[in-house]
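Trainee: here you go, sequence then predicted model.
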Amino acid sequence: MQAHAESTSDHEWITLPETNPLAKPAETKNLIPDMTWAEVAEYLETNDMVIIPIGAIEQHGPQGPLGTDFLNGTERAKLVAQYTDVLVAPIMNVGNSPYHLDFPGTISVSPETLQQVYFEAVQSMIGQGFKRFLLLNAHGGNSATTSYIVDRINQETPGIAVNLGTAVRPFLETDKLAKRNHFDRHGGVNETSRSLYLQPNLVDLERAKKTKLHMLPHLRDMVPEIEAGDDTARLVFLVEALKQESTGKGTDTKDMTDTGVWSEQDLSLANAEIGRKDTEVFVNAAVQFIDRWKELRPVGAGPKK
């Protein structure tokens, strides 16, 4: 009996170029996957901060990449790192997205798995000298889990953690954001605009089409109040809408939208300038918070070993 079958393929042998044509030059600083251990060790001599983006691999309509949340969250973190000395450590690219699973390519893990992976990753970094962790959540479905991870770090380890999305709020100059007075959420004009700025080569607006939203009557009735800026209506809406089929709420993604987009706006309105302004406001706020944290708590403060 032969140990293996001999190849009968007649395909032409592929000769790769001397340099990988898919390799990208390192154009950013402080991204851990691009660094050597020696560079990280040098960083830890004077700093102990790291941003950890938490994203997802899930559908973002026919026009947006499945990696929107992971990619955009990581890009935002990288931009922050260009303007203040902090490292960026992407841990994994999937998140908790069970309500999108009817759209091919979506990958989801449980909240329990999600928090355990990030918590263990942080524990491994604490042993190397990292002390302060800024968790940057880029996917709404991870919000509660991100808060739990932050709390576990603070309650169970020598590390100190903040939810960066919460930490930046006092520094956000919201008057510089584009006005938002329409129902426009997942995969809509604003999110697509951020992708057009952060990942322009991955957005295909030619595939975008008008979405037909199918909301339960009481949810539909809340939309005008949400558009008018009623925060209570927004909260009550979100705790019920976009929940996986097993909950019986009738608000799974496929129940609410035919394209996966959760917006009543025309996606042709999306543009990179909207995304640039949104990103600029966040980056400025994040840099201000990080610089202030460095002032309030210098490296080496706290109990000595």
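Mentor: Yes, it's here.

Trainee: going forward, measure contacts and count neighbours with C-alpha atoms only.
Mentor: Fine.

Trainee: hang on, isn't residue 91 packed against residue 120?
Mentor: No. Using C-alpha atoms under 8 Å as the test, residue 91 is too far from residue 120 to be in contact (10.4 Å).

Trainee: compare neighbour counts for those two and give me the winner.
Mentor: Remark: of residue 91 and residue 120, residue 91 carries more neighbours, 15 against 12, as counted by other C-alpha atoms under 10 Å.

Trainee: tell me the contacts of the more buried one?
Mentor: 52-54, 118, 121 (C-alpha atoms under 8 Å, 6 or more residues apart in numbering).

Trainee: residue 38: which of the residues you listed is nearest?
Mentor: The shortest gap between residue 38 and any of those belongs to residue 121, at 19.3 Å (C-alpha to C-alpha).

Trainee: what about the closest one, which SS state?
Mentor: helix (DSSP: H, G, I helix; E, B strand; the rest coil).

Trainee: once you drop chain neighbours, what's closest to it?
Mentor: Distances taken as C-alpha to C-alpha, 6 or more residues apart in numbering place residue 91 nearest to residue 121, at 7.4 Å, with adjacent residues excluded.

Trainee: same check, this time on residue 143
Mentor: Of all residues not flanking residue 143 in the chain, residue 137 sits nearest, at 6.8 Å (C-alpha to C-alpha, 6+ apart).

Trainee: and the one you found, how many neighbours does it have?
Mentor: Residue 137 has 27 neighbouring residues, counting by other C-alpha under 10 Å.

Trainee: so who does it touch?
Mentor: Contacts for residue 137 (C-alpha under 8 Å, 6+ apart) come out as 53-55, 73, 143, 146, 163-165.

Trainee: between those residues, which sits nearest residue 198?
Mentor: residue 73 (9.4 Å).

Trainee: how far away is that closest one from residue 258?
Mentor: Computed as C-alpha to C-alpha, to the nearest Å, the residue 73 to residue 258 distance reads 26 Å.

Trainee: and residue 88, by the same measure?
Mentor: For residue 88, the distance to residue 258 equals 36 Å [C-alpha to C-alpha].

Trainee: which of those two has more neighbours?
Mentor: A direct count of neighbours by other C-alpha under 10 Å for residue 88 and residue 258 places residue 88 higher, at 24 against 15.

Trainee: surely that one meets residue 81?
Mentor: Yes. With contact defined as C-alpha under 8 Å, residue 88 reaches residue 81; the gap is 7.1 Å.

Trainee: between those two, which contacts overlap?
Mentor: Contact criterion C-alpha under 8 Å, 6+ apart; residues shared by residue 88 and residue 81: residue 30.

Trainee: neighbours around residue 255, how many?
Mentor: Residue 255: 19 neighbours (other C-alpha under 10 Å).

Trainee: before we go on, here's another structure to hold up against the first:
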Amino acid sequence: MKKAKKLEELTWEDVEREEEGIIIIPVGSVEQHGRHLPLGTDSMVAIAIAEEASARTGVPVAPPLWYGWSPHHMVLPGTVNIRPEVLEELLYDIIASLSEHGFKHFVVVNGHRVVNIPWIQLAAYRAKEDLNVNVYIFDPAFASKELKLGRMGHAEEIETSQMMVIRPDLVRKDKIVDSLIKEEFLYHVDPSDPRDTLCYLPSRERMEELAKESGGVNGTPSKSSLELGRKYHEHVVSRLVELIEHIKGVR
């Protein structure tokens, strides 16, 4: 299989020879993912999806943005939260820089689900207006809806299964514990849920209570498997490849 074309491994002459003007940018987070998954899970899955799509399409992939907006997970150690305006400005500046070097089509792979999306959208809109570029936001959670895997939680069977595929060495199976957090009336951040909204976030005190109850998990990671991970991962990579090939055809 071909290798991913990583921007940081290219020379300036390699970039100058790029003719398609398309580049992938993975965006994730560093936040708690229970006792059994690493803090970098969201970024790792975005990177893996982006790099596999790069290998299949020949489109370069930029270094990842490891940090995202994670105030709701600050109650557990290791989480790194950046202000949303910082995420927006950083992504905008990356797009602005690369647009000067001939890239006109940017595919942002978001591994941090709906929490990062508003700020990515703002950066994308500004870039489109200011720089005359196209920005496509690829969110695996939305791209996998047709699999009908059900409600998505946090550090649950889908995330755990995907990590079993891409970084099995970092999955601590002996630490897996199920925890289904009771839904809040206004708090739904699951793209498969028709009530999905970001209009309300629990207080820090409530998040501390939830963390003590769940250990940072919302779902049933005990149901995770390599089979599920391969099915999910291949599906979202294939969907990203489809998007990139579409961009190639219409650019």
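Mentor: Thanks, I have it. Note that the coordinates shown come from a computational prediction; the quantities given were computed from them, not determined experimentally.

Trainee: relative to residue 127 of the first structure, how far out is the residue nearest to residue 121 of the first structure?
Mentor: For residue 91 of the first structure relative to residue 127 of the first structure (C-alpha to C-alpha), the value is 16 Å.

Trainee: quick check: the residue nearest to the spatial centre of the first structure vs residue 55 of the first structure, distance?
Mentor: Centroid-nearest residue in the first structure, with C-alpha atoms, centre = their mean: residue 138, separated by 2.5 Å. Distance check for residue 138 of the first structure against residue 55 of the first structure: by C-alpha to C-alpha, it reads 5 Å.

Trainee: cool, and residue 106 of the first structure?
Mentor: From residue 106 of the first structure to residue 55 of the first structure the distance is 12 Å (C-alpha to C-alpha).

Trainee: looking at those two, which one has more neighbours?
Mentor: Neighbour tally, residue 106 of the first structure and residue 55, criterion other C-alpha under 10 Å: the higher count belongs to residue 55, 28 against 21.

Trainee: the more buried one matches what in the second structure?
Mentor: Aligned by TM-score structural alignment, residue 55 of the first structure pairs with residue 28 of the second structure.

Trainee: right, and its match touches residue 63 too?
Mentor: No. At 11.5 Å, residue 28 of the second structure does not count as touching residue 63 under the criterion of C-alpha under 8 Å.

Trainee: from residue 78 of the second structure, how far out is residue 32 of the second structure?
Mentor: Computed as C-alpha to C-alpha, the residue 32 of the second structure to residue 78 of the second structure distance reads 7 Å.

Trainee: those two: who's more crowded?
Mentor: Each of residue 32 of the second structure and residue 78 has its neighbours counted (other C-alpha under 10 Å); residue 32 has more, 28 against 14.

Trainee: can you pull the contacts of the closest residue in space to that one that isn't next to it in sequence?
Mentor: Spatial nearest neighbour of residue 32 of the second structure, excluding adjacent residues (C-alpha to C-alpha, 6+ apart): residue 39 at 5.0 Å. By C-alpha under 8 Å, 6+ apart, the residues touching residue 39 of the second structure are 30-33, 78-79.

Trainee: return the member of the residues you listed nearest to residue 232 of the second structure.
Mentor: Nearest member of those to residue 232 of the second structure, counting by C-alpha to C-alpha, is residue 33, at 18.6 Å.

Trainee: now do the contacts for that closest one.
Mentor: Counted by C-alpha under 8 Å, 6+ apart, residue 33 of the second structure has contacts 39, 41, 154-155, 216-217.

Trainee: residue boundaries of the strands in the second structure?
Mentor: With DSSP state E as the criterion, the second structure has strands at 22-27, 105-110, 134-138.

Trainee: need those in TSV (columns: distance to residue 244 of the second structure).
Mentor: TSV is the format used below for the strands of the second structure (distance: least, C-alpha to C-alpha, whole Å):
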stretch	distance to residue 244 of the second structure
strand 22-27	8
strand 105-110	8
strand 134-138	10
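
Trainee: about what we covered before: checking the contacts of residue 137 of the first structure against the second structure: which ones persist?
Mentor: Shared with the second structure under both residues aligned by TM-score structural alignment, their matches' C-alpha atoms under 8 Å, the contacts from the contacts of residue 137 of the first structure are 53-55, 73, 143, 163-165.

Trainee: test my guess that residue 162 of the second structure contacts residue 230.
Mentor: Yes. With contacts counted by C-alpha under 8 Å, residue 162 of the second structure reaches residue 230, the gap being 6.9 Å.

Trainee: can you give me the helices in the stretch 51-200 of the second structure?
Mentor: With DSSP state H, counting those that start in this stretch applied, the stretch 51-200 of the second structure shows helices at 84-99, 113-131, 140-143, 157-166, listed in chain order.

Trainee: closest to residue 14 of the second structure out of those helices?
Mentor: Judging the helices of the stretch 51-200 of the second structure by C-alpha to C-alpha, what sits closest to residue 14 of the second structure is helix 84-99, at 13.6 Å.

Trainee: what about that closest one, how far off from the first structure?
Mentor: Superposing on the first structure and averaging over aligned pairs (mean C-alpha distance after the TM-score superposition for the first structure), helix 84-99 of the second structure comes out at 0.7 Å.

Trainee: which bit of the first structure covers that helix?
Mentor: Counting by TM-score structural alignment, helix 84-99 of the second structure sits on residues 111-126 of the first structure.

Trainee: who touches that stretch?
Mentor: The contact list for stretch 111-126 of the first structure (C-alpha under 8 Å, 6+ apart) reads 91, 95-96, 142, 145-146, 148-149, 152-153, 157-159.

Trainee: switch to 6 Å and redo it
Mentor: Stretch 111-126 of the first structure has contacts (C-alpha atoms under 6 Å, 6 or more residues apart in numbering) with residue 149.

Trainee: give me the buried positions along that stretch.
Mentor: The neighbour-count check on stretch 111-126 of the first structure (16 or more other C-alpha atoms under 10 Å) flags 111, 114-115, 118-119, 122-123, 126 as buried.

Trainee: how much space separates residue 193 of the first structure from residue 101 of the first structure?
Mentor: From residue 193 of the first structure over to residue 101 of the first structure (counting by C-alpha to C-alpha), the distance is 24 Å.

Trainee: quick one: which of the two has more around it?
Mentor: Remark: of residue 193 of the first structure and residue 101, residue 193 carries more neighbours, 26 against 18, as counted by other C-alpha under 10 Å.

Trainee: show me what that one lines up with in the second structure.
Mentor: Using TM-score structural alignment, the equivalent of residue 193 of the first structure in the second structure is residue 161.

Trainee: tell me the contacts of its match?
Mentor: Contacts for residue 161 of the second structure (C-alpha under 6 Å, 6+ apart) come out as 224-226, 229.

Trainee: same thing with residue 66 of the second structure?
Mentor: By C-alpha under 6 Å, 6+ apart, the contact set of residue 66 of the second structure is 28-29, 43.
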